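S.K.: Predicted model and sequence follow; I will ask about them next.
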Amino acid sequence: MNPAPVFDRVYASIRDRIAAGQWRPGQRIELAALCDLLDASPSPVRDALHRLRGERLLMDGDGDGFCMPSLTEADLIDRYDWVQQLLLAGLQGAGRMGPVGESIEPVEATGVLFEAIVDAARNVECREAMGSMNLRLHPVRRAELSILDGVEEEVADLRRAVLADDRSALRRRLARYRRRRMRTASAIVYKVHKLDRRTD
């Protein structure tokens, strides 16, 4: 394994680029190009890619390479279903929901809110699973903004219910949140594949 400061920097940078949707679903990750981009040698970059594969943010590509996971309508529906199961575990938990901080833009706010809800389950595995799903769904949530109307208001309503610890209202609002996305999953997947990609 590589010295921690270099590895940590490289790992965090690649993870953030994945969350930002820099690469399309299924796109191959080029090791040499990534080394140049991050000004790092192949060893820490390769180690970071292996860790991200273990976290399911990347998949094995051809040969010894890596690629982004695919995203089909069925894949996205599975992810929405899994998030819903984690949220329900939180709503059934006896603990208090976690902090939600200040109101922020809807993509980031959704992740913060969902982690706060899952905190009530008092289950480290659920919390880590939601953290992973938030990273994997970040580009999807960006795409939702151009497909679904009223996302900002929807997230604000969820935030108010979390702050009030109103679990009955949260169940209703989360069910509606999921239904809206299930109905438009095909359009959302198409948009994710067409999102503008950063190259810097």
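M.R.: Received the coordinates, thanks.
S.K.: all contacts plus neighbour counts: C-alpha atoms, from now on.
M.R.: Will do.
S.K.: State the helix or strand in which Asp47 lies.
M.R.: Applying DSSP states H and E as the criterion places Asp47 in helix 42-54.
S.K.: Quick check: buried residues in that helix?
M.R.: Buried residues in helix 42-54, counted by 16 or more other C-alpha atoms under 10 Å: 44-50, 52-53.
S.K.: same thing with stretch 3-17?
M.R.: Buried residues in stretch 3-17, counted by 16+ other C-alpha under 10 Å: 7, 9-11, 14-15, 17.
S.K.: got it, and stretch 164-171?
M.R.: Within stretch 164-171, the residues scored as buried using 16+ other C-alpha under 10 Å are 167, 169-171.
S.K.: gap between Met1 and Tyr80?
M.R.: Distance of Met1 to Tyr80, given as C-alpha to C-alpha, to the nearest Å: 35 Å.
S.K.: since we're on Glu125, how many residues are nearby?
M.R.: By the criterion of other C-alpha atoms under 10 Å, Glu125 has 11 neighbours.
S.K.: and the gap between it and Arg160?
M.R.: Applying C-alpha to C-alpha, the value for Glu125 to Arg160 is 26 Å.
S.K.: What is the longest helix of this protein by residue count?
M.R.: Secondary structure of the chain per DSSP state H: the longest helix is helix 124-147.
S.K.: same for it, what does it pack against?
M.R.: If contacts are counted by 3 or more C-alpha pairs under 8 Å, 6 or more residues apart in numbering; DSSP states H and E, helix 124-147 sits against helix 4-19, helix 73-92, helix 106-119, helix 185-194.
S.K.: another structure for you, compare them:
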Amino acid sequence: MAPDAHTAARVHREIKQLIMAGKFQPGMPLVVHTLAERFGTSISPVRDALNRLVGERLVDMQGGGGFALPTISRRSAFHLYSWHADIVRLIVKVMIRFEEIGAPPVALVSKSADGAAIADAAAEFFALLAGCSPNGEHLDAIIQAGERLAILRLHEGGIGRQGEELATLWNVTRSGNRNATRVAMWQYHRRRLLRADEISLAATRAVSI
């Protein structure tokens, strides 16, 4: 890998981690020169990294070649949760090898489990779920949707007992009962669809660094 390509890959990874961790304010401009200084590189790898993030729909392209984080609204949050639910519905319909999902992390039901830990566990669970589908496109789709949902998942605290909820969903799924899994998945997503306004508002108040 050429030096610039290697640097672009590193910058892409680090910016993506910051976005998904909610470290940037939704809608904020991403200034190429500022990011280049921050990551100790030239502007070319930063621009390459941002263009890649545009393709992943984690960054928006602005007029004049600028970049910014997508804004978050109730409508966009509702549509994203709904899209995730649609993908999951397709997966549950065709998935096999339920037992390969394994047990949920014990920490999920711990009082010390914070929003970030639960969000990470949710991403892991749905990736495992998609891995049980014979259609490899499902895994790519669920990972991309999950990455775009990452900041919203950090602000689902109003739902309450998310760790226990996810652990229960995890165990229902690995039981192999397809109908019970379908119902549990819909209930999981319905709670978030009903709170899309609250979750999106909390996410827009995320503190930038």
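M.R.: Great, that's in hand. Keep in mind that what you see is a predicted model, and the values were worked out from it rather than measured.
S.K.: Any idea what the TM-score comes out to?
M.R.: Once superposed, chain against chain, the TM-score is 0.90 (TM-score structural alignment, normalised by the length of the first structure); 197 aligned residues with a C-alpha RMSD of 1.8 Å.
S.K.: quick revisit: between Met1 and Tyr80 of the first structure, point out the one with more neighbours.
M.R.: Tyr80 (19 against 9).
S.K.: Can you name the residues that contact the more buried one?
M.R.: Contact analysis of Tyr80 of the first structure by C-alpha atoms under 8 Å, 6 or more residues apart in numbering lists 178, 182.
S.K.: Same check on Ile199 of the second structure?
M.R.: 77, 152, 155-156, 158, 192.
S.K.: Could you turn the buried ones of the residues you listed into a PyMOL selection?
M.R.: Buried residues within these, by 16+ other C-alpha under 10 Å, are selected in PyMOL with:
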select buried, resi 77+152+155+156+192
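S.K.: quick one: which of the contacts of Ile199 of the second structure is nearest to Ala85 of the second structure?
M.R.: Arg192 (10.3 Å; C-alpha to C-alpha).
S.K.: Let's verify that closest one: helix, strand, or coil?
M.R.: helix (DSSP: H, G, I helix; E, B strand; the rest coil).
S.K.: And it? What does it align with in the first structure?
M.R.: Structural alignment places Arg192 of the second structure opposite Arg181 in the first structure (criterion: TM-score structural alignment).
S.K.: can you check Phe125 of the second structure too?
M.R.: Match for Phe125 of the second structure (TM-score structural alignment): Leu113.
S.K.: coming back round to it: which other residues reach the helix or strand following the helix holding Asp47 of the first structure?
M.R.: The helix or strand immediately downstream of helix 42-54 of the first structure is strand 59-60, counting by DSSP H and E. Strand 59-60 of the first structure is contacted from outside by 53, 66-69, using C-alpha under 8 Å, 6+ apart.
S.K.: could I get the residues you listed as TSV with secondary structure?
M.R.: Listed next are the contacts of strand 59-60 of the first structure as TSV, based on three-state DSSP:
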residue	secondary structure
Arg53	helix
Phe66	strand
Cys67	strand
Met68	coil
Pro69	coil
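S.K.: Can you tell me which of those residues is nearest Val118 of the first structure?
M.R.: Relative to Val118 of the first structure, the closest of the contacts of strand 59-60 of the first structure is Arg53; by C-alpha to C-alpha it sits at 24.0 Å.
S.K.: What separation do you get for the counterpart of Gly150 of the first structure in the second structure and Tyr188 of the second structure?
M.R.: Using TM-score structural alignment, the equivalent of Gly150 of the first structure in the second structure is Arg161. Look at Arg161 of the second structure and Tyr188 of the second structure: by C-alpha to C-alpha, they are 12 Å apart.
S.K.: Quick check: which helices or strands does the helix or strand hosting Glu37 of the second structure pack against?
M.R.: With elements taken from DSSP H and E, the one containing Glu37 of the second structure is helix 32-39. Applying 3+ C-alpha pairs under 8 Å, 6+ apart, one finds that helix 32-39 of the second structure makes contact with helix 43-55.
S.K.: which bit of the first structure covers the helix it packs on?
M.R.: The counterpart of helix 43-55 of the second structure in the first structure, using TM-score structural alignment, spans residues 42-54.
S.K.: Give me the contacts around the matching stretch.
M.R.: Taking C-alpha under 8 Å, 6+ apart as the rule, stretch 42-54 of the first structure contacts 1-2, 6-7, 10-11, 14-15, 31-32, 34-35, 58-60, 66.
S.K.: mean per-residue distance, that stretch to the second structure?
M.R.: Stretch 42-54 of the first structure, aligned to the second structure and superposed, deviates on average by 0.5 Å (mean C-alpha distance after the TM-score superposition for the first structure).
S.K.: sorry, back to before: would you indicate which residues of the longest helix of the first structure are buried?
M.R.: Of all the residues in helix 124-147 of the first structure, those buried under the rule 16+ other C-alpha under 10 Å are 126-127, 129-131, 133-144, 147.
S.K.: Beyond that helix, next helix or strand please.
M.R.: Using DSSP H and E, the helix or strand that directly follows helix 124-147 of the first structure along the chain is helix 151-163.
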